[in-house]
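> turn this into a structure:
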Amino acid sequence: MLAARLLLIMLALVCLAGCPSQSNDPTKKSQTVVTITPAAETKFKEFLRDSPGDHIRLSIKDHGENGFQYALNLESPPIPSGAVVQDCQGFTLAVSPRDLVYVEGSTIDWETRLNEPDGFKFDNPNALKSTTEQTTKDRQ
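Next comes the predicted model:
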């Protein structure tokens, strides 16, 4: 019993030391879901430059023997109810609870490639292989 209490106290201290503060929306708490490299952060901000208030939604489009296929969508508010929110230096990332188990602990990077189009790269400890689909909302 004492060991369980000590473990809970230690977990609470780790969370207090490592969890970001609340997002701009006081009803949604921010938590760290993925690590975003400086190169990826720069690209996300570029994509959102003309869309203040919008957020990036990260989801798993498909998963199977070939790994995960990720989708990154630029979306207008509101953030869907129940979504896990991560405040990132100047933008917001939202992940549905359904996809959280698959993406948690991942690192998102931006790669400049010689023989292929530049793009986001996922390093996900939960998957063997991955592909990324980048989509944006229609701007009419």
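
> could you use CA atoms for every contact and neighbour count after this?
OK.

> next helix or strand past the lengthiest helix in the chain?
Using DSSP state H to define each element, the chain has its longest helix at helix 2-18. Of the helices and strands lying after helix 2-18 in sequence (DSSP states H and E), the nearest is strand 35-36.

> residues contacting that following strand, please?
105-109 (CA atoms under 8 Å, 6 or more residues apart in numbering).

> repeat the analysis, applying 6 Å as the threshold.
With contact meaning CA atoms under 6 Å, 6 or more residues apart in numbering, strand 35-36 is reached by 107-108.

> after it, next one along is what?
Criterion used, DSSP H and E; the element after strand 35-36 is helix 38-48.

> which elements pack onto that following helix?
Secondary-structure packing of helix 38-48 (3 or more CA pairs under 6 Å, 6 or more residues apart in numbering; DSSP states H and E): strand 107-111.

> now the strand it packs on: buried residues?
107-110 (16 or more other CA atoms under 10 Å).

> in a markdown table: those, plus distance to P80.
A markdown table is the format used below for the buried residues of strand 107-111 (distance: CA to CA, whole Å):
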| residue | distance to P80 |
| --- | --- |
| T107 | 23 |
| I108 | 22 |
| D109 | 25 |
| W110 | 26 |
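
> and those residues, which is closest to F47?
Taking CA to CA as the measure, F47 lies nearest W110 of those, at 12.7 Å.

> got the contact list for the closest one?
39-40, 119-121.

> one more to line up against the first:
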Amino acid sequence: MAINLSERAAQEVKRFQKEHNFGEDTALRIGISAGGCSGFEYRVTFDQDYDEQKDSKYEFHGVNVVVDKKSALYLDGTTVDWYESLEKQGFTFENPNAVKSCGCGSSFQA
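Reported below is the predicted structural model:
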């Protein structure tokens, strides 16, 4: 399995989807793109498009998650969690494939 979405992250996704009136056909899309200070950066969006040829689809704690197969190569084994403190909040990525990460945790090198 390419990724894992923690229960805490799933709860935050559900809250956001409800707040913004997303339909049941809207999935959390997790991927990577070239960029960031370390080479690749994580992308998290909401998407209604799913292509069986290009994407893998998962369900975690009631949340549909879509990962394109190219990103899945770099995200294999990654756990996506939700972090919240007084200073910041957002998704965190525990990626066993990352050789190096930037200080903010939003980009990595594989």
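
> TM-score for this pair?
Once superposed, chain against chain, the TM-score is 0.77 (TM-score structural alignment, normalised by the length of the second structure); 99 aligned residues with a CA RMSD of 2.0 Å.

> that older thread, of the buried residues of strand 107-111 of the first structure, closest to L48 of the first structure?
W110 (15.3 Å).

> what residue in the second structure is paired with the closest one?
Matched to the second structure by TM-score structural alignment, W110 of the first structure sits across from W82.

> spatially central residue for the second structure, please.
What sits nearest the mean C-alpha location of the second structure, by CA atoms, centre = their mean, is I30, with 3.6 Å.

> which residue lines up with that residue in the first structure?
With TM-score structural alignment as the criterion, I30 of the second structure matches L58.

> could you find the closest non-adjacent residue to that match?
Leaving aside its chain neighbours, L58 of the first structure sits nearest to L72 (4.8 Å; criterion: CA to CA, 6 or more residues apart in numbering).

> go on, F120 of the first structure?
W110 (4.4 Å).

> and the gap between that neighbour and F122 of the first structure?
9 Å (CA to CA, to the nearest Å).

> just the buried ones from the contacts of W110 of the first structure?
40, 119-121.

> any idea what V85 of the first structure aligns with in the second structure?
Checking TM-score structural alignment: V85 of the first structure goes with K57.

> what's around its match, how many residues?
The local packing of K57 of the second structure (other CA atoms under 10 Å) involves 17 other residues.

> what's it in contact with, if anything?
Taking CA under 6 Å, 6+ apart, one finds 65-66 in contact with K57 of the second structure.

> for it, helix, strand, or coil?
strand (DSSP: H, G, I helix; E, B strand; the rest coil).

> what of T131 of the first structure?
strand.

> could you double-check that it lies in contact with Q69?
Yes - contact criterion CA atoms under 6 Å: T131 of the first structure and Q69 qualify, at 4.7 Å.

> ok now the longest helix of the first structure, how far from the chain's centre?
Mean-position distance between helix 2-18 of the first structure and its chain equals 25 Å (CA atoms, centre = their mean, to the nearest Å).

> name the residues of it that are buried.
In helix 2-18 of the first structure, no residue is buried by neighbour count (16+ other CA under 10 Å).

> thinking again about what came up before, narrow the buried ones among the contacts of W110 of the first structure to those in helices?
Cross-referencing these against helices under DSSP H gives A40.

> now the buried ones among the contacts of W110 of the first structure in JSON lines, with distance to Q89 of the first structure?
Converted to JSON lines, those look like this (distance: CA to CA, whole Å):
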{"residue": "A40", "distance to Q89 of the first structure": "12"}
{"residue": "G119", "distance to Q89 of the first structure": "20"}
{"residue": "F120", "distance to Q89 of the first structure": "18"}
{"residue": "K121", "distance to Q89 of the first structure": "19"}
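
> which one of the buried ones among the contacts of W110 of the first structure sits closest to L100 of the first structure?
K121 (17.6 Å).

> what's the matching residue for that closest one over in the second structure?
Checking TM-score structural alignment: K121 of the first structure goes with T92.
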